[in-house]
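>>> based on what follows, work out the 3D shape:
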Amino acid sequence: MTAIHTDAALTSLNTLGLTASAARFATVREHADLLQLLADATLRAQLWHVLGGGSNLVLPERVEGLTVQVAVPGRRLLREDDDAYYVAAGGGENWHDFVQWTLAQGWGGLENLSLIPGTVGAAPIQNIGAYGVEVKDRLFALTAWSLQDGAPRVFSNAECAFAYRDSIFKQAEAGRWLIAEVVFRLPKNAPLVTGYGDLQQEIAAQGLPLSHAGVAQAVMAVRRRKLPDPAQIGNAGSFFKNPIIAASQRDALLQQFPQLVSYPAGEGLAKLAAGWLIEQAGWKGRRLGPVGMYEKQALVLVNHGGAARADVAALTAAVQGDVAARFGVQLEAEPVWW
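Next comes the predicted model:
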């Protein structure tokens, strides 16, 4: 029997550490668990929320309905061909542990995504990315279970409709699926992606080998230096998306702000560094009540203790307002707000 808990504390299950509880809470470890929950007509009529590692989430103080924690385990090599390994992982697997496991097997391709908090099942929803690699670059397919009737469905990479920090699971299919297993295609000759200056400097400074494991070490060192450990101070990683604007608008901003940090983002488009914008707007290391923007990385919103959703909402609006007033650019929060 799948246990259903009432008034379950969620404070330790979201990396922001927000004070929160669930009206009803259950853990799904296998397909039978979900089918059992769906067999209860009262539960089926509730609003369902699917919880992974809670690392990209802003929770209300009370989550109504049913909160389902995904804990589907497993990781294995499905098959290989001349060009790639096809590796499967359960939706409840810890993402970083899975990445390190693939590297230990000698399968490269995910190293740039080392040390990103969360679960394997949540990674495609957000299309997580770092240092030039996104999940969409390595995902082959995934299996999701319907929250209406439990029926499984396989989504190809194309069917996931990936975009920058986005997917069909945040858009048209939001709230309809529990991602149970993800299959990754890891090329046998996966290229090393070391274009970011931070990685190049770290590799040189440590004398790391130009290998998949070496890049992973560099990524972890850079992330540990720049980003706070959620176990030490509550945070959800990068809190705002890097805004994508017209290249003409970027050019106009450069006239006024020559140090503006930007990157190409396709024909006629440019991506701005949200952290730079936030820092220039005066928010790096600045607090508003129990929350603030991290002193070492302005892109990270941190909980200094005892914060709730309303505190996060107030700081989000303040930062957005100041950046818009100074640069005419609208920042979009990256986490999902329940």
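
>>> switch to C-alpha atoms for all contacts and neighbour counts from now on
Noted.

>>> contacting residues around the nearest residue in space to Ser156 that is not next to it in sequence?
Sequence neighbours aside, Ala141 is the residue nearest to Ser156 in space, at 4.4 Å (criterion: CA to CA, 6 or more residues apart in numbering). Shown in contact with Ala141 (CA atoms under 8 Å, 6 or more residues apart in numbering): Val154, Phe155, Ser156, Asn157, Val182, Val183, Phe184.

>>> how far away is Ala141 from Leu34?
As defined by CA to CA, to the nearest Å, Ala141 lies at a distance of 21 Å from Leu34.

>>> same question, Ser12
With CA to CA as the criterion, Ser12 and Leu34 are 23 Å apart.

>>> neighbour count winner among the two?
Per other CA atoms under 10 Å, whichever of Ser12 and Leu34 has more neighbours is Leu34, with 23 against 15.

>>> who's in contact with that one?
With the criterion set at CA under 8 Å, 6+ apart, Leu34 makes contact with Val28, Gly150.

>>> where does it fall, helix, sheet strand or coil?
For Leu34, the secondary structure call by DSSP: H, G, I helix; E, B strand; the rest coil comes out as helix.

>>> now do Val72
coil.

>>> check contacts around it.
Contacts for Val72 (CA under 8 Å, 6+ apart) come out as Val28, Arg29, Glu30, Gly90, Gly91, Gly92, Glu93, Ala180, Glu181.

>>> how about a cut-off of 10 Å?
27-31, 89-93, 120-121, 179-181 (CA atoms under 10 Å, 6 or more residues apart in numbering).

>>> between those, which is nearest Asn189?
Ala89 (21.1 Å; CA to CA).

>>> following up with a second sequence; could you model it the same way so I can compare the two?
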Amino acid sequence: MVPEHDVKLKDYNSFGLPAQGRVLLRVRSQADVRRVVDHPQWGRAPKFVLGGGSNLVLTKDIEAVVLKVEIPGIRLVAEREDAWIVEAGAGVLWHEVVAWTLDQGIPGLENMALIPGTVGAAPVQNIGAYGVELKDRFESLDVVDLVTGRAVTLDARTCAFGYRDSVFKRSSTEGGLAGKCVITHVRLRCPKPWQPQLGYYDLERKMEQTGIHSPDARQVFDWVCAIRRAKLPDPAVLGNAGSFFKNPVVTPEQCRDIIARDPHVVHYPMPDGSFKLAAGWLIDACGWKGKAVGGAAVYDKQALVLVNRGGATGAEVVTLARAIQESVYGRFGIRLEPEPLVV
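Below is the predicted model of the structure:
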């Protein structure tokens, strides 16, 4: 492994925010992680694990050793009566896995098409879209401990998935694994028989527009890609980290109170009786669409997305996000929680 020094991280985060990594090491296998752990200098140094950088807001240079995870490979490891089991290296782009499975005749991941980022980051965030979350398609994953160098396989229970949450986002004081390990491989379970997940307004509208009411997995994939491309900016063109805030979950009483004041609020019932509110609608209702702080702005087509119009700093993104949070809380009494990691 050859260390790279004073690396500009602007090209390694989808927001395109300026920062430097003092030392960067490219991890392309489990053995590479163990080499880092065993190294007389790097082994004891603080470490920062970097995947695709699509869920990251950099506000400063990274003094810790940056481990840029680039582990390749996609393969079908098992076909059972109830499911296909697909394994992917942590450095593979998530969308590549979705497309690969469909090319192999394996449905199940199509609702999560075009979600940016790498496979290794997917369990950390418990990514999801259009009614399907990673936990719904999860089998197991492998991690390497950054202290001992030991490789361990973890199941869904140990990963403790929640809404845009997992054990990998929680600190050790919270019983979590944040900063303590590197995810190297993830195995996904695509269930048999396949059933389309179509219970979202945008997909229902596609069915009505096309007259296709029993779409196959490839059709759902195409619809999701079209919907996302129409709503969300391409990070290669306009820097962003996707949805910036989590959709807040409220009690039935809170939901009724908000509906009484704003009957058009977009809300979805949850299995436990609570309601999920559309954070983008709340932000838009507060008049934030298109507004900016320096080079950071609210995307004019989707208020849930913050973008880098050019030359934005991490500080400007954070200032804009906090102003939005205060505005939404002032009007609706709801505190929005950011999705990206702010460093």
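
>>> which members of the contacts of Val72 of structure 1 occur in helices, if any?
The helices, defined by DSSP state H, take in His31 from the contacts of Val72 of structure 1.

>>> just the buried ones from the contacts of Val72 of structure 1, in ChimeraX syntax?
In ChimeraX, this line selects whichever of the contacts of Val72 of structure 1 come out buried by 16 or more other CA atoms under 10 Å:
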select :27,28,29,89,90,91,92,93,120,121,179,180,181
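
>>> mark which of the contacts of Val72 of structure 1 are part of strands, please.
Thr27, Val28, Ala89, Gly90, Ile179, Ala180, Glu181 (DSSP state E).

>>> what do we get in structure 2 for the fifth one?
Residue correspondence, TM-score structural alignment: Ile179 of structure 1 in this structure matches Ile183 in structure 2.

>>> measure its match to Gly333 of structure 2 for me?
Taking CA to CA, one finds Ile183 of structure 2 at 37 Å from Gly333 of structure 2.

>>> how about Met1 of structure 2?
For Met1 of structure 2, the distance to Gly333 of structure 2 (CA to CA) stands at 51 Å.

>>> one more: Ala64 of structure 2?
For Ala64 of structure 2 relative to Gly333 of structure 2 (CA to CA), the value is 38 Å.

>>> between these two, which one's more packed in?
Ala64 (16 against 12).

>>> pretty sure the more buried one sits in a strand.
Yes. Judged by three-state DSSP, Ala64 of structure 2 forms part of a strand.

>>> tell me the contacts of it?
Gly21, Arg22, Val23, Leu24, Trp42, Ala45, Pro46, Lys47, Phe48, Val49.

>>> of those residues, which is the nearest to Leu146 of structure 2?
Lys47 (8.4 Å).

>>> of the contacts of Ala141 of structure 1, buried ones?
Buried among the contacts of Ala141 of structure 1 by 16+ other CA under 10 Å: Phe155, Asn157, Val182, Val183, Phe184.

>>> and which of these is nearest Val58 of structure 1?
Checking those against Val58 of structure 1 with CA to CA, the nearest one is Val182 at 24.4 Å.

>>> relative to Ala8 of structure 1, how far out is the closest residue in space to Ala3 of structure 1 that isn't next to it in sequence?
Distance criterion CA to CA, 6+ apart; nearest residue to Ala3 of structure 1, sequence neighbours excluded, is Ala26 at 6.1 Å. To Ala8 of structure 1, Ala26 of structure 1 is 9 Å away according to CA to CA.

>>> what touches both of the two?
Thr67.

>>> who has more neighbours out of the two?
Ala26 (22 against 17).

>>> re the thing from before, among the buried ones among the contacts of Ala141 of structure 1, name the ones in strands.
Counting by DSSP E, the buried ones among the contacts of Ala141 of structure 1 place Phe155, Val182, Val183, Phe184 in strands.

>>> tell me the buried residues in the helix ranked longest in structure 2?
Taking DSSP H as the criterion, structure 2 has its longest helix at helix 314-332. By neighbour count on 16+ other CA under 10 Å, the buried set for helix 314-332 of structure 2 is Gly314, Ala315, Glu316, Val317, Val318, Leu320, Ala321, Ile324, Gln325, Ser327, Val328.

>>> please apply the same query to stretch 286-306 of structure 2.
Neighbour-count burial for stretch 286-306 of structure 2 flags 286, 288-290, 292-294, 296-300, 302-306 (criterion: 16+ other CA under 10 Å).

>>> where in structure 1 does it fall?
With TM-score structural alignment as the criterion, stretch 286-306 of structure 2 aligns to 281-301.

>>> end-to-end on that stretch?
15 Å.

>>> so stretch 313-331 of structure 1 matches what in structure 2?
Stretch 313-331 of structure 1 maps onto residues 318-336 of structure 2, going by TM-score structural alignment.

>>> contacts for that stretch?
Applying CA under 10 Å, 6+ apart, the external contacts of stretch 318-336 of structure 2 come out as 57-59, 244-250, 254, 257-258, 261-262, 277, 279, 282-288, 291-294, 296-298, 306, 314-316, 337-338, 342.

>>> distance of the residue lying farthest from the centre of structure 1 from Arg326 of structure 1?
Relative to the C-alpha centroid of structure 1, counting by CA atoms, centre = their mean, Gln255 is the outermost residue, at 33.8 Å. Per CA to CA, Gln255 of structure 1 is found 14 Å from Arg326 of structure 1.
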